[in-house]
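[1] Provide a 3D model corresponding to the input given below.
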Amino acid sequence: MSRSSPPAQPSSDGGSSTPHVGGGGSSSSSSRKMIAVTATVGAAASLVAAGLFLIYGDAGGGAAREGDKPRAEESGRQGRTLFKVRSPKVTGGADSMDVVGSWVTDGSYARGTGETVVGMDPGSGERKWELPLDGRICHSSERASASGKAAVVVAESRSSGSACDQLVVFDVDSGKKEWQQELPNGGGSSAYETEVAVSREVVAATWEYGSAAYSLSGGSPLWKHDLDDEGDCTNEDLSGGEVLTVVVKCGYSDDLRVRKLNPGTGTSSWESKLPGDAETGQVVSSDPVVVAVDTDPGTGVRTDVMSVGEDGKLTTISLGKEKYVLDPCQLYAESCPASVVDDDFLYVPSLAQGDGDGAQNEITAFDLRTGKLAWKSGAGKHRVIVPLRMEDGELIAYRLPAPGSGGEVVAIDPAAHGKKQEVLLRNPKAGAALESAFVRPREARILYEDGRLFLQQGAVPKSPDPHQKYVSAVFGAG
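    Sure thing, here's the model as predicted:
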């Protein structure tokens, strides 16, 4: 598809502003090449999405003590605002609209904008392509395949209340729609709960009582599961990567089970039953398998994390109620932001201590084999830090804007037990207000790829304030 708009024009703060695209009404609740954030992972294509609103507060959790303060190596590149993407207009009677889907490759930054996906140059924001869809984007794969393909579940039409039953796969670099077909999710309310994930060269979708998988290349059906055949079971969560991991709830006692699936065949290599007091479970990582669970009835707070070995054996990491930030885990696929997993550790941010500009916190590493706290890495005075992803054996993290300074991207060396932080990108003070507008809301999404920081809103209001008129802001040294 040819370029559909002229290059972005300079904006008042030195970046450029890409015209808004897409639109529509309300949406449903929702390697070093491909990144999309939460999670994980020992795999080359890692996922990172960070919801940051719960980090701020004064309940529990340890603020970084002077003794925990890491040594920062000030070698980072000075950043600037590269470009901004205007928010789509919310039409109809809705007060807001979910803005679902974002992917980065070497040559493209693709962003879902309601009823359209737009591809831009990741360095300049110049529009490369636009892919109109039949209806609003209901859910998206948080990662793309190694071949550069991503998937979205969209509504069957642009009419209000239309079912989310269309699966679309497209090429992130070119914007070409590879294929589209109707999902066997029964329409109705079940369709609104459909989730989608990419694993190797397979795209899988789950809904309340079933799941199905297709080849990313061509869309040929690979397998289909009907949970009605297993008795009273429902799907709870789905995560992609090298393997597919699903959480199901079964029986009158609502016991939770985590299953590791072969993406191509749908067969389960093992199943592990989660503790009986766990009410909900969300996959934090699929390789290794790590699941966050709620063991405090009625609160929805993720109090424990379960590391599941290849033999199905569980190791419990107890987080408590008011110390660490896993609560942004949402009830849709690959939705545990602000947490990262490698082969050895689970990395989670503590709740910030102090109010307003004085808030500060730390990243805590828990040993996956023992479940015990291994080490901490503080954000520094008046700073808040969140983990993003693993890269070349180091933990990439984001230090949020602070009084008098912009945000920073840092690399933390696990081998040094968090005592060493190397600054990779230092954003300008002039852009701190713009950064802050993106990192405080519940729906914030953060990507870091090829030296660029992509800050994104997950929802836009019908009547935005000045900083809400952008759905994305991109920082970098380029």
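[2] CA atoms for contacts and neighbours, from now on please.
    Noted.
[3] now the helix ranked longest in the chain: buried residues?
    If you go by DSSP state H, the chain has its longest helix at helix 432-439. Neighbour counts using 16 or more other C-alpha atoms under 10 Å place 432, 434, 435, 436, 437, 438, 439 of helix 432-439 among the buried residues.
[4] could you point out which element follows that helix?
    Once helix 432-439 ends, the next helix or strand along the chain (criterion: DSSP states H and E) is strand 445-449.
[5] what's the angle from that next one to helix 432-439?
    Orientation of strand 445-449 against helix 432-439 (axes from the mean of the first three to the mean of the last three C-alpha atoms, to 10 degrees) gives an angle of 110 degrees.
[6] show me how far strand 445-449 is from its chain's centre.
    Relative to its parent chain, strand 445-449 has a centroid offset of 9 Å by C-alpha atoms, centre = their mean, to the nearest Å.
[7] for the chain, what spans make up the helices?
    All helices of the chain, identified by DSSP H, fall at 188-192, 432-439.
[8] could you also give me the structure for this next sequence, so I can compare it with the first?
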Amino acid sequence: MAIGAAVAALLVIGGGVWAVTATGGDEEKDKKPVAGKSDDPKPSGSKGGAPVNPGDGRGDGGEDPEDLNEGRQAGESKVLWYKEAPDAPASGADAPGMWITGETVVKAAYKQVFAYAVGDGKPSWDPITFPEKICAVTPEKTADDKIIVAYMSGSSDRAKCNQMQEIDLATGDKGWKEEVEDGELFDTTLSVELNVSGDILMVGRSQSGTAYDVTSGKKLYDKKRYGDACFPAGFASGPKSIVQVASCGAGGNNAHDEVQGLDPKTGKVLWTYKYDKGWRVERAYSVDPLVVYATNEDKKVWNISTFTSKGKVLEQVGVDEDFAPECGWAILDRDLQGCAGVAVADNTLYLPTEATSGANEIVAVNLTTGKEKWRAKSPADESMMPMRVEGDQLIAYVQPSYDAGGQVVSIATGGSDHKPAKLLQNPQGVADIENSFYSKDIDWVDGRFYISTTRLTGNDESKEKLMLAFGK
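    Have a look, this model is predicted:
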């Protein structure tokens, strides 16, 4: 879906031109979406061939047989270790998730889960191999460093993504195992989404959800169709909250989306916010606090709203920009939390602008007022993406180019100087490999930068890397 700049009505606010939607009536006191121009988020990066290496993803670490650090220049980081991607079918395979503890990096790929020591990449425990391909994972680990992996029930077209397995990231031990039941008619487990909030695991099907105790695998409750032909279309979770996005009255005159705050332990609806007809809730940039990105295809506009803990719209982002976080495709499934390049901390939203020519910028937005606080320009001609906030510093990643490796930079979140300071300059000699991660997961932990692929091509002639770790 392409969101262009055409609008139904225009309003001049503070020198900027804004698209404005109709409200739901005088009696509606909540602020309704006010939108500006935007393009749909797209994955970025280039398709480059990584060195041919018939690895199985296991590796033994501690060596550099491809001499990736050869010719490293003064001041450049080094490749601490790297792993080759395991064999995948010609049609490709998913490699979802990347979880980092104090000692171990864990990565899923096709039918396996691998674990590597953070410092030298040596195996932390033997790979776990499932009988069928992995189809979903919990993006975040639990408080006690566990993850849940879902894999297919078989290899036929009728196979379901319904086999769940708990894994201990520290030891590789398998915990509880459960099978997700299908819902009602047309509500299947052909695909599922897994979200963790505290000790609650929410499993989202196409039109419903089921909550489990994440420590035992015990089923707790279901979230099903309700009211005026409403059904759960997606879930998003934070450390203490779960929100449900419902699609209501599909195809009718009253078609609309609703956002609901849930009590994670019971599933009780704490509040409901109804979007006007024509608006589709696309992403949840954050859950604690709740920051929602929605689009209106008919009016060709978008809206970013921040909500109070009681489900009232606190404010809407009023910055005239084309923002471009890296978001996966979500045509049939909502994938509400499938965006990278977005950070929220201390009542501030950090978003990257789209690079039309040359360097882009990161914009800091006050979530209470919706106004811009400051912006920082990328130190290179390549795009800069927020990763996380550490203390009073925003950590960001600058994409590599053909003649320079990527960078990790810090930006002061307070004060008046927001010039990026370089923390890590990745080597130019590995830029083509770093740039080959078209669909990727990135993280910065304890002075190390990790980049891994989230999609295997299955191309035997140019096997890509599964993961690289950079450091000083």
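[9] so after superposing, what's the score?
    These two chains, once laid on top of each other, score a TM-score of 0.78 by TM-score structural alignment, normalised by the length of structure 2; 401 aligned residues with a C-alpha RMSD of 2.6 Å.
[10] report the aligned residue range of structure 1 for stretch 201-209 of structure 2.
    Using TM-score structural alignment, stretch 201-209 of structure 2 lines up with residues 203-211 of structure 1.
[11] let me see the contact set for residue 401 of structure 1.
    Counting by C-alpha atoms under 8 Å, 6 or more residues apart in numbering, residue 401 of structure 1 touches 383, 407, 408, 432, 435, 436.
[12] try residue 360 of structure 1
    Contact partners of residue 360 of structure 1, counting by C-alpha under 8 Å, 6+ apart, are 63, 64, 352, 353, 354, 379, 380, 381, 382, 383, 384, 385.
[13] the fourth one corresponds to which position in structure 2?
    In structure 2, the residue paired with residue 353 of structure 1 according to TM-score structural alignment is residue 356.
[14] gap between that match and residue 162 of structure 2?
    According to C-alpha to C-alpha, to the nearest Å, residue 356 of structure 2 and residue 162 of structure 2 sit 42 Å apart.
[15] these two - which one has more neighbours?
    residue 162 (26 against 9; other C-alpha atoms under 10 Å).
[16] name the nearest residue to the alignment partner in structure 1 of the more buried one, sequence neighbours excluded.
    Under the alignment (TM-score structural alignment), residue 162 of structure 2 pairs with residue 165 in structure 1. Excluding the flanking residues, the one nearest residue 165 of structure 1 by C-alpha to C-alpha, 6 or more residues apart in numbering is residue 183, at 5.2 Å.
[17] corresponding residue for the one you found in structure 2?
    So, by TM-score structural alignment, residue 183 of structure 1 is matched to residue 180.
[18] still on that earlier bit, now do the buried residues in the match of stretch 201-209 of structure 2.
    Of the residues in stretch 203-211 of structure 1, 203, 204, 205, 206, 207, 208, 209, 210, 211 count as buried by neighbour count, 16+ other C-alpha under 10 Å.
[19] who's in contact with that stretch?
    Stretch 203-211 of structure 1 has contacts (C-alpha under 8 Å, 6+ apart) with 151, 185, 190-191, 193-198, 212-216, 224-228, 233-236, 238, 263.
[20] just the buried ones from the residues you listed, in ChimeraX syntax?
    Command for ChimeraX that selects the buried part of the contacts of stretch 203-211 of structure 1, burial taken from 16+ other C-alpha under 10 Å:
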select :151,185,190,191,193,194,195,196,197,198,212,213,214,215,216,224,227,233,234,235,236,238,263
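[21] so which of the contacts of stretch 203-211 of structure 1 belong to strands?
    Using DSSP state E, the subset of the contacts of stretch 203-211 of structure 1 located in strands is 151, 195-198, 212-215, 224-226, 233-236, 238.
[22] hmm, back to that, adding distance to residue 310 of structure 1, write the buried residues of helix 432-439 of structure 1 out as a markdown table.
    What follows is the buried residues of helix 432-439 of structure 1, written out as a markdown table (distance: C-alpha to C-alpha, whole Å):
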| residue | distance to residue 310 of structure 1 |
| --- | --- |
| 432 | 44 |
| 434 | 44 |
| 435 | 41 |
| 436 | 41 |
| 437 | 42 |
| 438 | 38 |
| 439 | 36 |
